[in-house]
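output the structure for:
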Amino acid sequence: MADESDTLCRAQISTTPLGINPLSGDSHVTTAHRRSLRRLSWLAIATALLSACASPSTSPTWQAPEAASGLQRKPGWTLERQAVAAANPLATQAGADILRAGGSAVDAAVAVQMVLTLVEPQSSGIGGGAFLLHHDGKTVLAYDGRETAPAKASPAMFLDEQGKPLPFNTAVTSGRSVGVPGAMAMLKLAHQRHGRLPWARLFEPAIALADNGFPVSPRLHTLLAADEALRQDPVARAYFYRADGSPYPVGHRLRNPELAEVLRNIAAIGPLALQEGPVANAIVAATKRAPLPGELSADDLRRYTPKVREALCHPHQAAGRELRVCGFPPPSSGALAIGQILGLVARTPQATAPLVDGLPSPEWLHRYAEASRLAFADRALYVADPDFVPAPAGDWHSLLDPAYLDERARLIGPQRAPDAPAGQPGGAKVALGAMPKQPEYGTSHISIVDAHGNALAMTTTIEAGFGSRRMVSTNPARPGGFLLNNELTDFSFTPTDAQGRPIANRVEPGKRPRSSMSPTLVFDAKSGDVLMSAGSPGGAFIIHYTAKTLHGALQWGLTPQAAVDLPNFGSLGGPVQLEKGRFPPATVQALQARGHTVQEVELTSGAQALLRRDGRWLGGADPRREGIVAGD
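Below you'll find the predicted structure:
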C-alpha cells in the first residue's frame, strides 16, 4: 500500500504537472502564458515526477551497479536537433519550450534558471551567482556571474573576537555570508549578445508556475524536513512550512506570488529590479536581520558588474581521438583541477584501463586518487579571483603545461605517496599559504544545445542547501520570495597561514570567492565541432563528478546517461571517498592495501550531460536527483 507522500504525489500528477489547466480561463493566466503552456510536454513531466516519487532502496550492502541503492533509473535520451538537461522536469520543459519557440541556448537557460529559482530553491536562484560557458559556433566565452564581497568586507570577517575561525554553520547562516548576487546581471549580458527571443518572453513559464503553484517534489520535501536553520527565518518559515513547523507534503501545490511579482519586474526592466528600489532594499534588510549582520549595501548591489572571460581550453586525448576541453577559468578552480586530474591519469600505466564488470578497477582508482591529491594541492595554493591574485608564472595554462604534468605524474607510484605537495609551474616562486579545508555544498547544472549551432554549460548556485537561509520579500502579506546565497563562505576564513603568508582565497572587498563549479564544453580538435556539454553540483566534489562523466563518455565510450550513472569517487587531498553501496568490498580492500584510507559515503551528484554521437544528441540526467532531458 502506498504511503501518504506517494498518494499525494500521484494525485498531483493526475491533474497537470503545474496544478492548473493551461486551457482554462483563469484571469491571472495571460493568453501568452496559455500559448506557452500548451507547448509543454505533459507526458514527459508526469513520467519524470512519477519516477521521482518512487521510494529508493536504502540497503547499504554491495549490489550490481544497475541495482545500486539510492538511484532512480533513467532511460537516457536521444535528440536530433536541440536539447536541454536540467535538474527539475518543470525547468527542463520550460527550456525545451523556449527552444521550440525559436529561442537560443541562452534564451532557454534564462527560462530554466527562473523556474529553478522557484522549484529547486535549495540549489540556485536569482539570489545567487552562476558561471556560463557559451559557444556560438565560432568562439567560446566564459560569462562570470559570480557573487562578490561587499565593499566593507574584511579579511577577518569570519574570525571571532579571539581571532579564531567561526564555526562553519554559524558563518553560513549569518548576514556576513551573503555575497552580491550576480546571476541575473550575467544572464542579461549573455542574452544581449546571444538571445533571439524577447527578454520578457523567457519569464513566462516561471511566472505562471509561481502564480498557480507547483507540486512539492520528494527531494525538496526531504531537504525542508531536515533543515532546522531555514525555519528560523520568518519569511522562509511562513512560505515553506505549515503552522506546526512541518514542511508541506510531497505533491502539495506551493504558490509563490511574491516571486511572481519580482520576476515580472525583472522581465520588464532587467536586473535593475534587483539592484535598486524595493527588492534591493529587501535584500539588504534580509542580511541585517540575520545573526551576525552583514555588510552588504545598496551601493554594492548597484555597482555589481558581470565579467566576460576567456575560456580555459586545453588539448586532451581520449580513445585515440584528439579533443579540446574548455572550462571556466579562475575564480573557478574546476577546469584547472579537471584538466590536471585527467592529464595526470593519462600519463599513468592505467591511462586506458577499461571498466571491469562495469566499474573502475582498484588500480585505476588508486591512480585517479593520487592525481586528485596533487591537483587539489595546487588548487589550495594558487587558485583565486584573478583580479586579485596573479596566475603562477603569469598564465593559468602553466598548471596544465605538458612538461609540468609530466613532472607531476612522476610523483604517482603504485602506493599512496606520504605527501602530495603543490608544485611550482613555470618555476613560480611561492609567497602564498595554502587554504585550509572547509566544507562546500549546493548548486545546480544546466546543459543546452540549440538548433542554431549554439551550446552552453551553466553551473548556478546559492552555495549551501537553501543558501544563507535568508529569504527576501518586499511584502509580508504576500507569501514567498527568493533565497540569498552564502557564497562568501567559499572564501578562506583565515586570511594568513601559520607563517603569516597571505592565502590567495582570503576575503577582500569586491573579490569573487574561489569556486569548484565546472561547466565544461568538449570539442573535436580537428573539426571544431561541439561534442559534449557537462557539469554537476556538489561542492568541491563537482570536480570529480564532472571528471568522471567526461572520462566515462570520452574514454570508456559510455552514453552520457551511463557515464553519469557510474558510482562516484574521488579525493579532496585526504581519504579516498567512494559512493556508499556502489563498490564491492574487494575494491575497498585493494585501495587500503595501497595505503589509502577509504570512506564510503553518500556522494549525491546532480550531473547533466549532452553528447554528440553519430549525428545525434544523447542526454544524461543524474539518477540521484530529479532532472530530465528534453528537446527535439
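
going forward, measure contacts and count neighbours with C-alpha atoms only.
Noted.

where's the closest residue to residue 574 other than its chain neighbours, which helix or strand?
By the measure of CA to CA, 6 or more residues apart in numbering, the closest residue to residue 574 outside its immediate chain neighbours is residue 373, 7.2 Å from it. According to DSSP states H and E, residue 373 maps onto helix 362-382.

contact partners for the residue nearest to residue 574?
Contacts for residue 373 (CA atoms under 8 Å, 6 or more residues apart in numbering) come out as 420, 571, 572, 573, 574.

secondary structure element for the fourth one?
Remark: residue 573 resides in no helix or strand, with elements defined by DSSP H and E.

thought it was touching residue 378?
No - Residue 573 is beyond contact range of residue 378, at 10.4 Å (criterion: CA atoms under 8 Å).

what residues are shared contacts of the two?
By CA under 8 Å, 6+ apart, no residue touches both residue 573 and residue 378.

out of the contacts of residue 373, which are buried?
420, 571, 572, 573, 574 (16 or more other CA atoms under 10 Å).

what's the distance between the second one and residue 368?
Just to be clear, that refers to residue 571. Note on residue 571: its distance to residue 368, by CA to CA, to the nearest Å, is 9 Å.

again with the first one
To residue 368, residue 420 is 13 Å away according to CA to CA.

how much space is there between residue 266 and residue 121?
Distance from residue 266 to residue 121, counting by CA to CA: 18 Å.

picking that back up, residue 317: which of the buried ones among the contacts of residue 373 is nearest?
Residue 317 lies nearest to residue 571 out of the buried ones among the contacts of residue 373, by CA to CA, at 23.2 Å.

contacts only, for that closest one.
Taking CA under 8 Å, 6+ apart, one finds 369, 372, 373, 577 in contact with residue 571.

second chain to compare with the first, below:
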Amino acid sequence: MTLPLPVRIIPLAVALCASACVPPPNAAVPAVSPVASATQGVPLEGPGLVSAADPRAAEAGAQMLRLGGSATDAAIATMLALTVVEPQSSGIGGGGFLVVGDAAGSVDTIDGRETAPRAATPQWFYVDGKPLSYGEAIPGGRSVGIPGNLRLAASAHNAKGKLAWRTLFQPAIRLAREGFAVTPRLNSILAAASRTGALDPDARALYYGAAGLPLPVGTIVRNPALAATLEAIAARGADSFYTGDNAATVAAKVGTSPRNPAPMTTADLAAYRAIGRPAVCGQYRAYRICGMGPPSSGATTVFAILKQLERFDLKTLGPANPVSWHLIAESERLAYADRDQYLADSDFVSVPVAGLTDPSYLAGRSALISEGSTLPSVQPGTPPGAKVAFAPAPLQEEHGTTHFVAVDRWGNAASYTSTIEGPFGSGLMVGGYYLNNELTDFNIVPDRDGKPTANRVEGGKRPRSSMAPTLVYGPDGKLRLAIGAAGGTTIPAQVAKAIIGVLDWNLSAREAIALPVIFAPGGDVVFVEKGTRLEQLIPLLQQLGHAQVVARSPSFKANAIERVGDRWRGAADPRSEGAAIAP
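Sure, this is the predicted structure:
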C-alpha cells in the first residue's frame, strides 16, 4: 500500500480586523497549536480541525475556529483563501456545494452551482450550425456560468455562522495583499494550461514573466486587485458581487471576450440565488451516508456504488485482492450509466432521486455483478419514478476543483466542494479572480439519437456536477467521516473508494484516500492509477473479463476529517499539497 507523505503545515499569522466578536487589529493573534496533532488526532471538545488542498487555506479556516467560529465560518474562510492561493481550481468566480451536519445528525445542503445566462439555448455551443469541440468551448465567455460561491457563503453564514461576515475575509485579504509563494503544483498547472491561464492580459501579467513563462516556484505573488475585491465584499456583503460595478464588469468581460463572446447581463447576476436542497441520505451497512442531490450527481452515484457492493464481503476480500477492485469497477459502471442517463438540474428535468437510491432497485442492479466475470456491456436501469426517457449522454472530461472540510467545537461538520471547472476556468479574469468555465459541464450536443439529453443547456439551468461532498454517520448516530474530492468525473469513484477503505477495510482516512483509484465510467474501459499496485493488477483484472484496462496518470485530490474514539483526525491526499490543521 502506498502510504501518504507526512502532512506539511505552513503556519500563517494573520492580523484580524476589528469586529464585535474578534480582537481589534492590535490584539495578539492566538497561538498556533503544534500542527502534528492534526493527523495524530485532536480532542473532540477542542476548537476543531480543518483539512484543505493548500495549507495556507486550511490555516485561514483554523483561524476562524480559534476565534470561536463554526465549521461553516471555517469553510467559508477556507474557500476565500483558496481563491487567492489556488486560483487554478476554485474561488469566488465559480461555484460549489456545501453539506453541513450537526452533532445530532441533522444534515443541510446548499446548492451554489453556477447557472447559464437567460439567453442560453440548447445550441449554446454551436457555431455556424456545428458544435464546438470541448476544448474549443472552454476559453472565453461562452463557457462562463453565473458564479455561485458568494451567494452560497452568504446563505450558509446567515444560517450557521457565528463570526462577523467581514472577519471571514481577513486571511484571504492578507494573502492577496501581502503575497503568497508559487507552489510546485501551481507552477506546473500554469505551464500546462498557458492557453487559459494566460488568456486574459491581467492574468498573464500576474502569473507569467516577461518571456511568457510561468513564475518560478517560490515567487511571491501579490494580487492587489483581488484584495480590493475581497475588501469590498467583506464591507458591503455578497450582494455587492452580484450588483453594481462588479456585476457590470463580469457581464462586459463575458460579452466582449476575444474568444467565444456570449450574452450575459447584469440581470443574470442579480437574479442568482443559492438554493437549500434536501440532503440525499441512505444506509450502507450500519452507516448513514449523506450528500448533495441534483444538480450534483455525487450523492446518488456514490451511494449506488456502495449499495450495489453491500452484499459482497469486501472486508474479507481486502484491498490487496484484485476481486475487490473488479467489484468496485463493475459497480461504478452501473452507477455511472444511471448518472449519465438521469442526473441533471432537478428544477428543469424530473430526476428520480428516490428511485436511484432505492434499496430494492440497487439490489437488482447489484444482482448483475459477479465476482468471477465482467458484464459485457452496461445500460442504464429504470429506477422507480423515472418518468421521462432522456437519451444517455457521452461522458465529458472535467478537471480542476477543490474540496475542504471543517469540524468545530460543537461537533458540527462542513464538507464543501468548490470549483471553477478547468484549470483557470474560462481564462477570463475580473477583479483579480478567474471566471469559471462551468457551462462546459452541460452536454455540448443537446440530443442523441433524436432524443434530448437531461443535461442539455437551457437558460437559468445549472449544469450537472460530479462534486460529492459527503458526511458519514456511524451506528451510534455520530459523525464518523466528512470527505470529498476533486478530479472531475472521477470524484464519486474517489469518494466511494475512500469510504470503502475506512468502513470495510478499517483503514484510517489518510490511508483510504491514499489508496489507488480505479475508475470505470459506464463504458467498457477501466482506468487504473498509473504507478500504483493497480497497474500491476491489470493482467488479473483482464482475467476477470476487463478487456480494456488503461493506466493513466493521477489527477486526484481528496480531503477528509474522521472521528476516531474521542478525537478528530485530519487527512489530505498525498498526491496534493494539502494539509490538515488544528487550531
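
can you calculate the TM-score here?
Superposed pair, TM-score by TM-score structural alignment, normalised by the length of structure 2: 0.92. Supporting alignment: 561 aligned residues with a CA RMSD of 2.1 Å.

between residue 266 and residue 121 of structure 1, which is the more surrounded one?
residue 121 (22 against 19; other CA atoms under 10 Å).

which residues touch the alignment partner in structure 2 of the more buried one?
Aligned by TM-score structural alignment, residue 121 of structure 1 pairs with residue 87 of structure 2. Counting by CA under 8 Å, 6+ apart, residue 87 of structure 2 makes contact with 424, 433, 434.

how does it look with 6 Å?
Residue 87 of structure 2 makes no contacts at all, as judged by CA atoms under 6 Å, 6 or more residues apart in numbering.

just the one 3 residues further on next, same as before
Contacts for residue 90 of structure 2 were tallied using CA under 6 Å, 6+ apart; they are 83, 401, 418, 419, 420.

so what corresponds to the second one in structure 1?
This points to residue 401 of structure 2. Aligned partner of residue 401 of structure 2 by TM-score structural alignment: residue 443.

so where do the helices sit in the stretch 251-400 of structure 1?
Here the stretch 251-400 of structure 1 has its helices, by DSSP state H, counting those that start in this stretch, at 257-269, 272-275, 278-288, 298-303, 334-345, 362-382.

quick one: the fourth one aligns where in structure 2?
Helix 298-303 of structure 1 corresponds to residues 266-271 of structure 2 when matched by TM-score structural alignment.

now do that stretch: distance to the chain's middle.
25 Å (CA atoms, centre = their mean, to the nearest Å).

list the buried residues of that stretch.
Result for stretch 266-271 of structure 2 [16+ other CA under 10 Å]: buried residues 266, 268, 269, 270.

between those residues, which is nearest residue 148 of structure 2?
residue 269 (9.4 Å).

so that closest one touches residue 240, yeah?
No - Residue 269 of structure 2 lies out of contact with residue 240 (CA atoms under 6 Å); the separation is 10.6 Å.

what's the closest residue to the match of residue 401 of structure 2 other than its chain neighbours in contact with, if anything?
Of all residues not flanking residue 443 of structure 1 in the chain, residue 461 sits nearest, at 4.1 Å (CA to CA, 6+ apart). For residue 461 of structure 1, the contact set (CA under 6 Å, 6+ apart) comprises 123, 124, 128, 129, 443.

what does residue 461 of structure 1 align to in structure 2?
Checking TM-score structural alignment: residue 461 of structure 1 goes with residue 419.

can you tell me how far its match is from residue 461 of structure 2?
Separation of residue 419 of structure 2 from residue 461 of structure 2 (CA to CA) stands at 17 Å.

equivalent analysis for residue 210 of structure 2, please.
41 Å.

neighbour-wise, which of these two wins?
When residue 210 of structure 2 and residue 461 are compared for neighbours, residue 461 comes out ahead with 26 against 9, by other CA under 10 Å.

and which of the contacts of residue 571 of structure 1 is nearest to residue 162 of structure 1?
For residue 162 of structure 1, the nearest member of these is residue 373. The distance, counting by CA to CA, is 32.4 Å.

the closest one -> structure 2?
Using TM-score structural alignment, residue 373 of structure 1 sits opposite residue 333 in structure 2.

residue 143 of structure 1 too?
Using TM-score structural alignment, residue 143 of structure 1 lines up with residue 110 in structure 2.

cool, residue 342 of structure 1 as well?
Residue 342 of structure 1 maps onto residue 306 in structure 2, by TM-score structural alignment.

contacting residues for the most centrally placed residue in structure 2?
Computing the C-alpha centroid of structure 2 and ranking residues by CA atoms, centre = their mean puts residue 417 first, at 3.2 Å. By CA under 6 Å, 6+ apart, the residues touching residue 417 of structure 2 are 96, 97, 402, 403, 469.

just the buried residues from those residues, in ChimeraX please.
Restricted to buried positions by 16+ other CA under 10 Å, the ChimeraX selection for those reads:
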select :96,97,402,403,469
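
ok, back up a step: measure the match of residue 373 of structure 1 to residue 280 of structure 2 for me?
From residue 333 of structure 2 over to residue 280 of structure 2 (counting by CA to CA), the distance is 21 Å.

next: residue 455 of structure 2.
For residue 455 of structure 2, the distance to residue 280 of structure 2 - CA to CA - is 20 Å.

for those two, indicate the residue with more neighbours.
Neighbour count, other CA under 10 Å: between residue 455 of structure 2 and residue 280, residue 455 has more, with 32 against 22.

re the thing from before, ok, which of the helices of the stretch 251-400 of structure 1 comes nearest residue 409 of structure 1?
That would be, of the helices of the stretch 251-400 of structure 1 and by CA to CA, helix 334-345, which comes in at 5.4 Å.

can you give me the strands in the stretch 301-450 of structure 2?
Secondary structure of the stretch 301-450 of structure 2 (DSSP state E, counting those that start in this stretch): strands at 402-408, 413-419, 429-430, 433-434, 447-448.

deepest in the core, which of the ones you listed is it.
Mean neighbours per residue, mean count of other CA atoms under 10 Å, is largest over the strands of the stretch 301-450 of structure 2 for strand 402-408, with a mean of 33.
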